[in-house]
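S.K.: any chance you could fold what I've pasted below:
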Amino acid sequence: MKLSSDLQAFQGRIGYEFKDLELLIRALTHGSFSSATRPDNQRLEFLGDRVLGLVMSEKLLRDDPDAPEGTLAPRYNALVRKETCADVARQVDIGAVLKLGRSEMKTGGRRKQALLGDAMEAVIAAVYMDGGLDQAREMILTLWGDRIDKVEDDARDPKTALQEWAQARKMPPPAYIETAREGPDHAPVFTIKAELSNGRSADATANSKRAAEQAAARTLLKQLESKK
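M.R.: Coordinates of the predicted model:
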């Protein structure tokens, strides 16, 4: 199979060269673009989620051998959650090589957090199947980079942290407002605005209201902390 320049550049961004390009193409194929002869990336996403979880579990245990499970769990969740996967996906510009149907492209599919996170997990599985666990581990740890070192900050529950920020300044709790809902009933995508009484706000999109609220709170916290 001839390698397109886009896929060649993408392999450079993730630091892995595929022997079986069909695995990479499948990992980048969304359900809206799939067909009887072109399977989508959902099965790979399922596997990639587990590979990511194993790699991060190993890493956290090695880095802090004395930490109890109650300390490790929030760190783990912060590293494997969909928002983090989507953030890494943006870092390597998965959106530029995603294979989407026309309807998804029209609704901004290349920027949707859920699609990006799913695709990142699928790429992890494709690397695992093509090169084995060691190659997948190397790619994951490289791409996640300093997110692992800074995981203690990211492990804080962002909605709780934002509420504490507001309370410390004698402000009412933040409001969470649903500003948009897209997609079919079985797979909705929510956009939520986290807003403080002083007018500061941030938006986030995710495939559940809770995840969108958490992401919006996290984004707003980062904005507030950058103003210190």
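
S.K.: from here on, just use CA atoms for contacts and neighbour counts.
M.R.: Fine.

S.K.: the protein: strands as residue ranges?
M.R.: Using DSSP state E, the strands assigned to the chain run over residues 175-182, 189-195, 201-206.

S.K.: can you redo these as TSV with distance to Val51 and mean neighbour count?
M.R.: Converted to TSV, the strands of the chain look like this (distance: least, Cα to Cα, whole Å; neighbours: other Cα atoms under 10 Å):
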stretch	distance to Val51	mean neighbour count
strand 175-182	30	15
strand 189-195	25	23
strand 201-206	22	23
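
S.K.: this one next, for a side-by-side:
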Amino acid sequence: MKSEEILTVEQRLNYTFKDKKLLIRALTRKAFAQEQKQQGKSCEDQEVYRILGDAVLKAILVEMLIQQGYDSRESITNKKSDLEKRENLGKMFEGMGIAPFIRFGIGERKQGISSQSSVLGETFEALVAAVHIDARDYEKTKKFVVDLFNKPVLESSKNRASEQSSGLDEISKIWMLTRACDNCFQVDVCATMRMCYFDITGDD
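M.R.: Sure thing, here's the model as predicted:
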């Protein structure tokens, strides 16, 4: 990868890697690595990172859900399963604008695999692992993941709130807030209900 491409990915992730090779490996599919090896080039793929990233992501999501008030094994397990589906991770990953930088094999691109949400979700897991290895700090990794999950929630709430006119009365404002949150696919893990309310009403 070119240095400017690495910089772009880091900016979109809001994380700067000390070891850029970790980022490159997380973005490298097995098919691409095999093609490089056939040409006599050394290249490591993301597969083992996906295993680590999946495990780290599970731990962070469970902790996040507990902090959000989920207090039973069943509720935590069910919600975690929804959040960690590779299709959902892939959609979030695609919204970050990093998908074009994934190094796919020629065959994968021809088959259209490069656009599948589940495949993008695998790279999301690999990136979590790369950050975890690079940071060598669970709390930094957790902040990285939580920020990514919260960003679309915050932006969605603020965008919807900005569409409201200043003449709305208190009841209308609360109704608009409720509608905005109901349309948010992450409302159950969103801690911004009061924050959104303050954004709309100006109360503190």
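
S.K.: Provide the TM-score value for the superposition.
M.R.: After superposition, the two chains reach a TM-score (TM-score structural alignment, normalised by the length of structure 2) of 0.68; 151 aligned residues with a Cα RMSD of 2.1 Å.

S.K.: before we move on, the earlier item: among the strands of structure 1, which is nearest Pro68 of structure 1?
M.R.: Ranking these by their distance to Pro68 of structure 1 (criterion: Cα to Cα) puts strand 201-206 first, at 30.4 Å.

S.K.: distance between the closest one and the chain's centre?
M.R.: Centroid separation between strand 201-206 of structure 1 and its chain, computed with Cα atoms, centre = their mean, to the nearest Å, is 14 Å.

S.K.: got TSV for the strands of structure 1, with distance to Asp63 of structure 1 too?
M.R.: Formatted as TSV, the entries for the strands of structure 1 read as follows, by distance: least, Cα to Cα, whole Å:
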stretch	distance to Asp63 of structure 1
strand 175-182	36
strand 189-195	34
strand 201-206	30
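
S.K.: which one of those strands lies closest to Glu83 of structure 1?
M.R.: With distances scored as Cα to Cα, the stretch of these nearest to Glu83 of structure 1 is strand 201-206 (8.0 Å).

S.K.: whereabouts in structure 2 does that closest one align?
M.R.: The counterpart of strand 201-206 of structure 1 in structure 2, using TM-score structural alignment, is absent.

S.K.: Glu122 of structure 2 maps to what in structure 1?
M.R.: In structure 1, the residue equivalent to Glu122 of structure 2 is Asp118, according to TM-score structural alignment.

S.K.: which residue packs closest to that match, ignoring adjacent ones?
M.R.: Computed as Cα to Cα, 6 or more residues apart in numbering, the closest residue to Asp118 of structure 1 that is not its neighbour in sequence is Glu45, at 5.7 Å.

S.K.: same check on Leu61 of structure 2?
M.R.: By the measure of Cα to Cα, 6+ apart, the closest residue to Leu61 of structure 2 outside its immediate chain neighbours is Lys80, 6.4 Å from it.

S.K.: distance of whatever residue of structure 1 lines up with that neighbour from Tyr176 of structure 1?
M.R.: Correspondence of Lys80 of structure 2 to structure 1, assessed by TM-score structural alignment: Tyr76. Applying Cα to Cα, to the nearest Å, one obtains 26 Å for the distance of Tyr76 of structure 1 from Tyr176 of structure 1.

S.K.: what is the neighbour count of the residue nearest to Ala96 of structure 1 when sequence neighbours are not counted?
M.R.: Distance criterion Cα to Cα, 6+ apart; nearest residue to Ala96 of structure 1, sequence neighbours excluded, is Arg110 at 7.2 Å. Counted with other Cα atoms under 10 Å, residues neighbouring Arg110 of structure 1 total 21.

S.K.: Arg110 of structure 1 reaches Asp93, doesn't it?
M.R.: No: in this structure, Arg110 of structure 1 sits apart from Asp93 without contact. The criterion is Cα atoms under 8 Å, and the distance is 9.3 Å.

S.K.: test my guess that Ile98 of structure 2 contacts Val9.
M.R.: Yes: in this structure Ile98 of structure 2 lies within contact range of Val9 using Cα under 8 Å: 6.2 Å.
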